[in-house]
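# Coordinates for the following, if possible.
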Amino acid sequence: MFLAAEEPNAVLPHPSEIILGLVAFLLLLFVISKFVAPRFEKLYAERTAKIEGGIEKAEKAQAEAEAALQQYKAQLAEARAESARIRDDARAEAEQIKEELRAQAQEESARIIAQGQASLEASRAQIVAELRADLGRHAVALASKVVGESLEDDARRRGTVDRFLEELDAVSAPAKN
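Got it, this is the predicted structure:
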């Protein structure tokens, strides 16, 4: 048999193609491991650092927000306590003013009542004095007509009038009680 040129095998590639493919693969592997892989590792590390830094910043911001919230709550509680204290002070002051005004009103009322009673007593005394004098004149005139003699003598008239008024007071004193 005559050996003819070998026919290419469809399943197995030619050995030169295998060698050339292997050299190209090794060259590509060298370039990737020397240049590309370190660049990816560097980018990966940077991205990891940014993410971790972002997380730290977020945690720090959250802690600051929590501290601000606690401070706000403390200030709010302090403001509420202050407003309650001010309200209580205002109520106490209002009560004190109310009591002072009530005391002033009572004093003024007592003063007006006392002044009215004093005025009334003075008026009463004046009216009683006028009535006594008037009653004395009428009594003397009536007694003069009844007795038939003149009671013009001042001393006798005063004595008679005073005695009459004393008797009148003695009679009216039990009636008042």
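# Every contact and neighbour count from this point should use C-alpha atoms.
Noted.
# In the chain, spot the helix with the most residues.
Ranked by number of residues, the top helix in the chain under DSSP state H is helix 37-147.
# So which elements touch it?
Here helix 37-147 touches helix 154-176, going by 3 or more CA pairs under 8 Å, 6 or more residues apart in numbering; DSSP states H and E.
# now the other sequence, so there's something to compare against:
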Amino acid sequence: MKAEKTKLDGCFIIHDTVFHDSRGYFFESFNRQKFADQTGWDVSFVQDNQSFSSKGVLRGLHFQKGDAAQAKLVRALTGKVLDVAVDIRKDSPTYGEHVAVELTAENGKQLFIPRGFAHGFVVLSETATFFYKCDNYYNKAAEGGLIYNDADINIDWQLSSDLFELSEKDLLLPTLKSLE
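Predicted coordinates:
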């Protein structure tokens, strides 16, 4: 495992060592001690989530507020997604900035997103299975979000917006400025 820092403090791209042979492959997708050694974050995950979506499905940008905030470790089990983390920590020098990483079954990359970030992804392949570990339980009362096309955040989702499929709820999310 190798953790690559991003421009956002606390966000890391995780590169795993994959062992291939005639039977297929094997890799350790998470090891708490190695993760802490590489990132400086000692995280205890308590909930795993998985979704299956088709091309153009955009989920996000979501976060949990207050004591319900969640750190996430995300990856694509099948297909290809563009995964995005937005820094919404008001005291951060990178407040309002984002990182975008292509996660595929083939590249095996994972993205670690600490608490204090909004998160979303769009499916770039025909279908994708997306998996994420969370360090806190989901709490409906603590839901928050940002609109995917906030001009101040300016995310290049790598697809034409006419291909996007969003939930009704995600289409009504506020801008970052309106959260301030």
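# Any idea what the TM-score is?
The TM-score (TM-score structural alignment, normalised by the length of the first structure) is 0.14; 47 aligned residues with a CA RMSD of 5.8 Å.
# re the thing from before, how far off centre is the longest helix of the first structure?
Computed by CA atoms, centre = their mean, to the nearest Å, the separation of helix 37-147 of the first structure from the middle of its chain amounts to 10 Å.
# Could you check the angle it makes with helix 154-176?
Calculated by axes from the mean of the first three to the mean of the last three CA atoms, to 10 degrees, helix 37-147 of the first structure forms an angle of 130 degrees with helix 154-176.
# quick one: Val146 of the first structure and Gln126 of the first structure, what's the gap?
30 Å (CA to CA, to the nearest Å).
# try Gln104 of the first structure
32 Å.
# Quick check: buried residues in the longest helix along the second structure?
What stands out as the longest helix in the second structure, according to DSSP H, is helix 32-39. Residues of helix 32-39 of the second structure classed as buried by neighbour count (16 or more other CA atoms under 10 Å): 35, 39.
# other SSEs contacting that helix?
On a contact count with 3+ CA pairs under 8 Å, 6+ apart, helix 32-39 of the second structure meets strand 2-5.
# Does anything pack onto the strand it packs on? Which helices or strands?
strand 12-15, helix 32-39.
# Kindly tell me how buried Arg87 of the second structure is, as a neighbour count.
Arg isn't right for residue 87 of the second structure; it's Asp. Look at Asp87 of the second structure: counted by other CA atoms under 10 Å, it has 25 neighbours.
# same thing with Leu171 of the second structure?
Count around Leu171 of the second structure with other CA under 10 Å applied: 14.
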